[in-house]
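1. Make a model of this:
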Amino acid sequence: MQATAAGAVEPSRSRQIPTSQWHVLIAAWLGNAFDGLDASIFTIVLYPAMSELLKTTSHSLVGVYGSVILAALMLGYFVGGVGFGMLADRIGRTKAMMLTILLYALCTGLCALSHNWIELAFYRFLVGCGIGGEVVVAGVTLAESWPGQSRLKAMGFYCAAFSFGYILAATLNLFFGYLGWRWLFVAGVLPAFLTLYIRFKVKDPAEFEILKQYKARLRAKPKSELTSDQTAIIRPTLPQVFSPKNRYRTFLAVCLGSTAIVGYWAVLSWISPWINQMTGTNAIAERSWAAIVMNIGGILGAMSTWLAVDRLGRAMSFRVAFLGACLCNVSMFLTVQHFGPQLLVWCFLVGMFSHIPFALLLIYLPELFDAEIRGTAVGFSYNAGRLIGAAAALASGQLVALFGGSYAMAGACCALLYLGGVLASLFLKPQPITLGQIASLEQSSEQEPVQLAK
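-> Predicted coordinates for the structure are as follows:
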C-alpha cells in the first residue's frame, strides 16, 4: 500500500501504463470534447437563434424562452445521466458510451432543422440525454481504468476536454458564424464517428468484467442459497443509491453537483447574450473571443485540479473553487460595462473557477460507491442537480425579464448560488474509497478499506 500526498491510501501499482488505459483516456477525452462542442453551441448562438425562431429582438422575451431551452437541456442531462448510468451497470461501460455519443451527435444535427422554439427545446432535451449519459459513463470508465495518483491527473485531463470542445464551437462560430446559426448545429454531428474508435479500441474495465461474471454466477444459484450481500448485488441498482450505507454520500454528492451545474448553466449561459446587449450588434467575433478565453481558463482549472487535491485535499478544493466562482462572476457582471480587455480577464477567471468543481466531482464521486452500483450512483448524484439547474435556468430567465432585460443583474444574482457549494463542502468527511475494491465479493474480505482525504 502507498499513501498519496492528499492523505488517501491506495494500492501500489506499476508506473507502466498499459495501452488499453490510453485508449480509454483518448475515447473519454474525445467524447467529452464533443460534449463541450454540442452542449455549448446553443449558448453561443442563443440570441440570434431565439430572435429568428421567436421573430423578436426583445431581450426580455429571448431571455425567458432561452431559459426554457436551457431547462430542457438540463432535464435531458438528468434523464440521460440516470438512465445511461443504470444501463452501463447492466450492459457494460463501452456499449453505453457509444449509445450516448450517437444520441447527442445526431440530435444536435436535428437542431438545425428546428422550425420553432418548441422543436428546438425537444431536440436539446435529447441532446442533453446523450451528453448527460456520456459524461457519467466515460467518467466512471476512466476512474475504473486508471489507478492511484494517475487517476487524478487523467481525470483533470478528461475534464479539460469539455473546454476544448467549447473553444471548438466558438472557433467555428468565429469563422463560419456569418453563414447562420443552423450550420453550427450541423457541425455537431461529427462526434458520431467517434463510436467507431470506441467499438474497436475500448474495452470494459477489468473491475466491471469481474463483477459481471460474478453476477452471472449468482443468478445461476437458487435464491435461497444467497447471502443478503449477494442478493443486493443482483437487485436493481437505483434503490441501492438510497440505502442506509449510501444515503449520506448521495445527498452530499447531489448538493455539490447541483451547485456546480446551476452555477455553470444558470450563470455562464448569459454571458453571450449579455455581450450582444452591450455591443448592440450580432457580435459574432466578440462572443467567440469571450468563449475562447473563458474556456482557456477552464482548461487551466481542470488540468490543475489534481494539484489542488494533492495540496489542499478534496473539501478545501471544493471550497476554494466555489468561492472563487462566486466572487469572479459577481464582480464581472457588476463592474463590466462594455466589451474589452477587462471582460476577457474576468471571463478567464470565471472559466477557471467554474470548471474546477466538475473535475473534483469526477474525482470524488467514483471513489464513494461500490462497483455494482457505481454507474447508477454517479449518474444520479452527478445529474440530480440538473433538475435544480433546470429550475434555476427558468428562474434566471424570469430574472432577466424582472430586471428589464438585464442579463448582468440576473447573472450576478444567480452567481450567489455558488455559496451553497461552499456550505456543502463543510460537511465533506472521510469515506472509504471503493475504486479497485469490489466490496461485496468474496475476495473483498482480504482487502483493507482506504480513506479519502478531508
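2. switch to C-alpha atoms for all contacts and neighbour counts from now on
-> OK.
3. what number of residues lie near the residue nearest to residue 29 when sequence neighbours are not counted?
-> Counting by CA to CA, 6 or more residues apart in numbering, residue 29 lies nearest to residue 158, which is 4.9 Å off, once chain neighbours are set aside. Using other CA atoms under 10 Å, the number of residues around residue 158 comes to 29.
4. hang on, residue 158 is in a helix, isn't it?
-> Yes: applying DSSP: H, G, I helix; E, B strand; the rest coil, one finds residue 158 inside a helix.
5. Contacts only, for it.
-> 25, 28, 29, 32 (CA atoms under 8 Å, 6 or more residues apart in numbering).
6. that's a strand at the third one, yeah?
-> Pointing back at residue 29 there. No: checked against three-state DSSP, residue 29 lies outside a strand; its state is helix.
7. I figured it hits residue 161, correct?
-> Yes: contact criterion CA atoms under 8 Å: residue 29 and residue 161 qualify, at 5.6 Å.
8. Sequence B follows; please return its structure for comparison with A:
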Amino acid sequence: MSSIKTTAAPVTGGDTSLGAFFRDMNASERRTFWACFVGWTLDAMDFMIYPLVIGTLIALWQVDRGTAGLAVTITLLASAVGGWLVGYMSDRVGRVRALQFTILWFSFFTLLCAFAQNYEQLFVARALLGLGFGGEWAAGAVLMGETIRAEYRGRAVGTVQSGWAVGWGVAVLLQFVCYSLLPPEMAWRWMFGLGAIPAVLIFFLRRYVDEPVIAAKTRSADAAHRAKPSIWEIFAPNILKTTLLAALLGTGAQGGYYAVTSWLPTFLRSERHLTVVGSTGYLAMLIAGSFVGYVAGAWLADRIGRRKLFITFAILASVLVIAYTRLPLSNEVMLFLGFPLGFCASAYFSGVGAFLTELFPTRLRGSGQGFAYNFGRGLGALFPTLVGYLSATIPLSEAIAIFAVLAYGLLFIAAVLLPETRGKVLEADD
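-> Predicted coordinates for the structure are as follows:
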C-alpha cells in the first residue's frame, strides 16, 4: 500500500501579494484555475436563479413561503449526497473526470426546471440538480488544492471561490434583463433555460485540463496494491474527529450564508417594499461586497491563516446581519450597508477549500472534503426552510437573523477546535 503523508511546512518569505500565485503559474495550472473558476461561477448562477424567482413562483403557483423555501432545502440536501459521492468518485476515477460529469449533470437539470408545469415538478428537478451542484464543488476544490503549491494554495483556491459572487451577479443581471423584457410568467422560465450554458465548459475540460500528479500517482499505487479507498474510510478512528469537526465547520459556513442569501431578495420586496427591478441595485451592492470579500479572504487565508480568518469573519458577519435586518435603517443606508455585509458573509469562504484539502490525506481527500463540505451544506440546507416557516409567526428579517447568527456560532466553534493547516505540503509516496 502507498504511504500517504501530509507534512507541515511553514510559510516564510516569498511574494505575499494576492496575484503572486497567478503570475507564477505554468500553462497547465492556469488552465485548471480558469476551468474551476468558470465552473464555480456557472454553478453559482444556476443555484441563485431560484432565490431570485421565488417571489414570482409563490404568486404564480400559490405556495406559501415555507413550501417555497423547501425547494432550496432539497437542492442543498441533494447536494450533500452528491458532493460526498462525487468526492469519492474523484478518489476512484480522477478529479477531472468527476468534474466533467457533475457540470453536465447540473446543466441538464437546470434546463429541465424551465419546463416545470407546477411546483412539484420543479421540486423534483431542483433535487436532481442538487446532486451535480454539490459534486462540482467537491471535484473542483480538490483539483485546485492539489494543483497549486502550498504557499499559494489559500489565495488560488480562495480566488476560485470568488467565482460564486460573479455567478450570483450574472444571475441578477439575467433577472434584470428577463424581467425587463418579458412578463414574469415567462421570465423565470428563460432564466432557467439560459442556466444550461455551463455544459459548454465540458469541451474545455476534456481537452485542456490535466489530472493532478499527486492524485494520479496515489490512485496508481492503490490500484497496484488492490487498496482502493472505501467510501466509509473517512469514519475510521484515526480520522473520525477531523471528519466530524470539518463537517461542523461546513455547517456553520453554509448555514449562515444560505439563511441570508436565499431570502434576502424576498426580504427586500416584502419588508422594504422594493420591486424586482428596484431591488437590483441593493443586490448588486451586496454582490460587489461579496466578490471583494472572497478576494480579500483568499489573501488573508495565506496571510493570517485559516483559523483566524474563520473566527474573525464569523463575528463580523453576525454583527452585520443583525444590523442589516433588525435596525430601523433607511433604504439609502441599507443600500450602502449591503457592501460590508456581502464582504463579511463571503470572506471566510475563501479559506474553506484550501483548509479541507489540507486536513485530509490524498487517498481520502475527495471523499473527506466532499463529505465535510456537503454534509455542512445538507444541514445548512435546513436553514432556508426553517427561516421560511418561522417567518409565518415573526418578521422575515428576524427569522433570517436568528438562523444566520446560530450558523456563524457553529463556524466559530469548529475553527477554535481544528488545527491550523496553512503551509502544509501534500505528498504521496509509493
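9. TM-score of the superposed pair?
-> The TM-score (TM-score structural alignment, normalised by the length of the second structure) is 0.90; 411 aligned residues with a CA RMSD of 2.2 Å.
10. coming back round to it: how close does the residue mapped onto the residue nearest to residue 29 of the first structure from the second structure get to residue 166 of the second structure?
-> Residue pairing (TM-score structural alignment): residue 158 of the first structure is matched to residue 160 of the second structure. Between residue 160 of the second structure and residue 166 of the second structure the computed distance is 10 Å (CA to CA, to the nearest Å).
11. and if you look at residue 370 of the second structure?
-> Residue 370 of the second structure sits 23 Å away from residue 166 of the second structure when distances are taken as CA to CA.
12. can you give me the strands for the second structure?
-> 3-8, 424-429 (DSSP state E).
13. Show me what the first one is packed up against.
-> Spelled out, it's strand 3-8 of the second structure. Counting contacts by 3 or more CA pairs under 8 Å, 6 or more residues apart in numbering; DSSP states H and E, strand 3-8 of the second structure packs against strand 424-429.
14. now for the strand it packs on, which elements pack on it?
-> Right, strand 424-429 of the second structure is packed against strand 3-8, helix 213-224 by 3+ CA pairs under 8 Å, 6+ apart.
15. Map residue 31 of the first structure across to the second structure for me.
-> Taking TM-score structural alignment, the alignment pairs residue 31 of the first structure with residue 39 from the second structure.
16. Wait, that match touches residue 198, no?
-> Yes: judged on CA under 8 Å, residue 39 of the second structure makes contact with residue 198 at a distance of 7.1 Å.
17. Which of the two has more residues huddled nearby?
-> residue 39 (27 against 23).
18. Out of the strands of the second structure, which one sits most buried?
-> Among these, ranked by average contacts under mean count of other CA atoms under 10 Å, first place goes to strand 424-429 (a mean of 18).
19. quick revisit: neighbour-wise, which of residue 370 and residue 166 of the second structure wins?
-> Set residue 370 of the second structure next to residue 166 and count neighbours by other CA under 10 Å: residue 370 wins out with 35 against 22.
20. In CSV: the helices and strands packed on strand 424-429 of the second structure, plus distance to residue 363 of the second structure.
-> Output for those, formatted as CSV (distance: least, CA to CA, whole Å):
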stretch, distance to residue 363 of the second structure
strand 3-8, 7
helix 213-224, 6
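21. Please identify which of these is closest to residue 292 of the second structure.
-> Residue 292 of the second structure lies closest, by CA to CA, to one member of those: strand 3-8, at 29.5 Å.
22. ok, residues contacting the closest one?
-> For strand 3-8 of the second structure, contacts defined as CA under 8 Å, 6+ apart pick out 358, 361-363, 421, 423-430.
23. What does residue 186 of the first structure correspond to in the second structure?
-> Aligned partner of residue 186 of the first structure by TM-score structural alignment: residue 193.
24. Good, wrapping up.
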